[in-house]
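**Q** quick one: sequence plus predicted model below, questions after.
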Amino acid sequence: MAPVPPSRPPPSLLILPPITAPGPSIHNLRTTLQPIFHSVLKPATALDVILPIAHIPEQRSRASTFQDVQCLLGKIYLITEALQEGWEEPVDVAIILVGDKHPTDDVAGVLHSWDTIKALLKEGRWKTTDAPKEIQEALGVTDGSVWEPYGYEKEKLHHLGDDNNTENPAGPDAERTYVQNAAVGGTFDHLHSGHKLLLTMTTYLLNPILTTDSHLIIGITVSEMLQQKQYLSALESFPTRVRQVLLFLHRILLTPLALTTKEESIVEPTETHLDKPFYTEKLGQIEVEIYPLKDAPGPTTRVENINALVVSRETEIGVPPINDERESKLWPPLKGFVVDLVGHKEGLKISSTDLRKKFSEQTSKQ
């Protein structure tokens, strides 16, 4: 289908130096990166951040590195959120994962190669680019670098901090857990860092190198189920929420940013077939399926071949009941993977309710 021009200008790009997951403590990471983010966030409307992760063994199941990667990703999102607290118009940040020092043939899905980044830079995907000097030279980037006034100690970002004792929530058999169909669900209203962490880590589980025909299954709550939400007038429509999820997936999967006519024509389904997706799209090597959510389990108790579910700390209690229902149907249980709440431990509250309140108050002042 003919592409529809994107509704926003191309994002700016910030490339971080390679970091070994789960990374330094949040204090050390913030000390190093906060001045850099402060310099690039203010002039941007949308910012893509390339996070090169060192030492990810691509020929292993990604379940084995899930916890470390989500921990590091959550810290980076937290730094960007904390810097923008109180801003009237926060910058839309998307973190893109790169497998540092991996050949192009050894990365797939949401984990990219430097060759891919270099090619997209030549195509003009990003408006401006900032990176440490040696990365600029390797990629042929000529933009000025915000890193130079601050400098950075490369080793400071490796093997430091108090977070290296994290336990793998997938259990001892994570090495043998190959995920072909991963699911996640939510309202995805006013897409924020918590949603972005969930979507990225669900996609991360899918490694097309090891499992062909990978499916990303996303449940999005229909409007009729949200009528009791606070600040209802500021709730985004179902089509808007779907399109924002798709746009974010385009950004992290590095697929073309322009919405297709198919995406532009999304409307809320009047008849909800809960066991079938109402929207599908192939993004790179991953088939995206979007289901309308009318109850908490969504497709996880209606689609047999889902084998992983990504949830937040506050919703992980819902995984055992889902597996109980699957067991009653003689279906295999799905693996539950848990991501942390962005900013929860640091007292920074990030929620759709707070965002609706903010937008509602802004509207009332106009």
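**A** Cool, got the structure. Being a predicted model, the structure only gives us computed values, none of them experimental.
**Q** from now on I want contacts and neighbour counts done on CA atoms only, so please keep to that.
**A** Fine.
**Q** which helix or strand contains the residue sitting nearest the centre point of the chain?
**A** Within the chain, the residue whose C-alpha comes closest to the C-alpha centroid is Thr200; the distance, by C-alpha atoms, centre = their mean, is 2.8 Å. When elements are defined using DSSP states H and E, Thr200 is found to belong to helix 193-204.
**Q** neighbouring contacts of that helix?
**A** Outside helix 193-204, the residues within contact range by C-alpha atoms under 8 Å, 6 or more residues apart in numbering are 62, 66, 70, 73-74, 77-78, 81, 94, 109-111, 182-184, 188, 216, 248-249, 252, 309-312, 339, 341-342, 350-351.
**Q** returning to that earlier point: distance of the residue nearest to the centre of the chain from Glu85?
**A** Using C-alpha to C-alpha, to the nearest Å, we find Thr200 at a distance of 22 Å from Glu85.
**Q** next: Val267.
**A** Between Val267 and Glu85 the distance, using C-alpha to C-alpha, works out to 33 Å.
**Q** among the contacts of helix 193-204, which ones are buried?
**A** Among these, those buried by neighbour count (16 or more other C-alpha atoms under 10 Å) are 62, 66, 70, 73-74, 77-78, 81, 94, 109-111, 182-184, 188, 216, 248-249, 252, 309-312, 339, 341-342, 350-351.
**Q** quick one: the helices in this structure?
**A** For the chain, helices defined by DSSP state H occupy the ranges 26-41, 66-83, 114-123, 133-139, 193-204, 238-253, 261-264, 319-328, 352-365.
**Q** included below, for side-by-side comparison, is a second structure:
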Amino acid sequence: MPRDELPSLLLLPFPPDPLSRSLLNTAYRPSITAALSRLKRPNGASKLTVAVECPILHGQFLRSKTLSWTEAQALVAGIYTIISVVSAQLGIGTEIDGGPNSVDATVVLIDHNRNKRFTEDFRPAIETNNTTVIDLATFASAYHPWNYIFHVRSEVGLQFYQTYLKLAEGRQTLLQEQLIPVEGGITMNVVPQGNIPRPTPARTPGVPVVCLGGTFDYLHPGHKLLLTAAALLLKVPRKDDANMQPCTYIIGITGDELLKNKKYAEFVQSWETRARNVILFLSRILELSERGWKDTQQPQRVEERDGDVKAWFRDGTILVHCVRIQDPFGPTITVENVDALVVSGETRSGGKAVNDKRAEQGWKTLEVFEVDVLDAEDVLEEKESTKTEDNFSAKISSSAIRQQRALARPGTKI
């Protein structure tokens, strides 16, 4: 694979504490801006993996890890918001396969404590836990090779970068031009009054079966947030368990017939393309292999039928099942064995409707998890607001992306 077709990596050090969109913006926006500016190419698309250092998992043993879902998805949402705002300002497309001047960014949370030390004889290896969040050594083992590696020019940024390079040693021969320092923002860690520690956020037990639905047309940061947030709820089983059943991630994708009345419907991607892009994106955060991108561009096993795609990841411990839906409920009222439903702010009412239907059928109701929205107002200063907010909406709206496609076709009337 040519080097400019490889993804690039941006290493972001520990986030601010307490976590807020404005503090995230102050800490990370300069670094994200520098990376996106460098990767914008008029003759092609680029990919970027944004890896965020944070000791996010809790639990003494590898196979009993938990995390605060609310805290984790808020961090992912905040970073995708900054990516979308910066992309709007720089005229960068954000969707998968966006073409020239686009950057397809993926946010990955890395469970790493900056105080952890690795001995000289340490060798990184893939060592998964029962969540979809991985440690730094596993990330270094599975995510490679890179086009560029961007690292933050600060004490904590340099420490994270040097630890990563030590763990990734031998995975790729890097030229000096591929290692790019970027400016970091100000990261604030506010000590509570009286030095009383903040309460630990409530931990969220993983579940075997998670479900969500959407159109996933021109898969963009809003979709990526939703898909990532739901994946964070999965309880991944041990592959060496004799009675192992994979955790299941059911994704209802709206059928083509239901989208005929959408604005610029002729530019809606086919169901098969939308399902393929969902699987492609999830492969970046679910699949792990010491061979890097050679093995992780596609899942290890795929079964496809009309309106139904199954893909297995991590040695068969994770099953992603994309199904065509023709109504607002989809598999939530046809598959009884579902534990959790993930919704966005726009589909909040759908969660109640699903549980009402399930109750009518005598089934258990689902625990509903609502993902934060991407909102430019949270990170914009007053002088930036109007134009950037309009562009921001265009970058994260499927209908606006379809409109851009329509405008690009000669002779199209809008």
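**A** Arrived safely. Just so it is clear, the structure is predicted and the values come from calculations on it, not from any experiment.
**Q** counterpart of Phe37 of the first structure over in the second structure?
**A** Residue mapping for Phe37 of the first structure onto the second structure gives Ile32, with TM-score structural alignment as the criterion.
**Q** how many other residues sit next to the closest residue to that match other than its chain neighbours?
**A** With C-alpha to C-alpha, 6 or more residues apart in numbering as the criterion, Ile32 of the second structure has its nearest non-adjacent residue at 6.8 Å, and that residue is Ile83. Look at Ile83 of the second structure: counted by other C-alpha atoms under 10 Å, it has 26 neighbours.
**Q** superposed on the second structure, what's the mean shift for the helix holding Thr200 of the first structure?
**A** After superposition onto the second structure, helix 193-204 of the first structure sits on average 0.6 Å from its aligned residues (mean C-alpha distance after the TM-score superposition for the first structure).
**Q** and that helix, how far from the chain's centre?
**A** Here helix 193-204 of the first structure is found 3 Å from its chain centre; the criterion is C-alpha atoms, centre = their mean, to the nearest Å.
**Q** and stretch 106-124 of the first structure, by the same measure?
**A** Here stretch 106-124 of the first structure shows a centroid-to-chain-centroid distance of 17 Å under the convention C-alpha atoms, centre = their mean.
**Q** list the residues that contact the alignment partner in the second structure of Gly219 of the first structure.
**A** Counting by TM-score structural alignment, Gly219 of the first structure lines up with Gly252 in the second structure. Contact analysis of Gly252 of the second structure by C-alpha under 8 Å, 6+ apart lists 211-214, 322-325, 330-331.
**Q** switch to 10 Å and redo it
**A** 211-216, 275, 307-308, 321-332 (C-alpha atoms under 10 Å, 6 or more residues apart in numbering).
**Q** aligned partner of Tyr80 of the second structure in the first structure?
**A** Aligned partner of Tyr80 of the second structure by TM-score structural alignment: Tyr77.
**Q** ok, its match - contacts?
**A** 49, 93-95, 192-194, 196-197, 342-343.
**Q** surely Leu246 of the first structure touches Glu287?
**A** No: checked against C-alpha atoms under 10 Å, the pair Leu246 of the first structure and Glu287 is beyond contact range at 12.0 Å.
**Q** who has more neighbours, those two?
**A** Comparing Leu246 of the first structure with Glu287 by neighbour count (other C-alpha under 10 Å), the higher total belongs to Leu246, at 18 against 15.
**Q** any idea how far Gln34 of the first structure is from the more buried one?
**A** When distance is defined by C-alpha to C-alpha, Leu246 of the first structure is 29 Å away from Gln34 of the first structure.
**Q** and what of Ser145 of the first structure?
**A** 15 Å.
**Q** do the same with Leu254 of the first structure
**A** Distance from Leu254 of the first structure to Gln34 of the first structure, counting by C-alpha to C-alpha: 25 Å.
**Q** settle it for me: which of those two has more neighbours?
**A** Higher neighbour count among Leu254 of the first structure and Gln34: Leu254, with 20 against 15, using other C-alpha under 10 Å.
**Q** for the more buried one, what are its contacts?
**A** By C-alpha under 10 Å, 6+ apart, the residues touching Leu254 of the first structure are 96, 109-112, 116-117, 120, 125, 248, 283-284.
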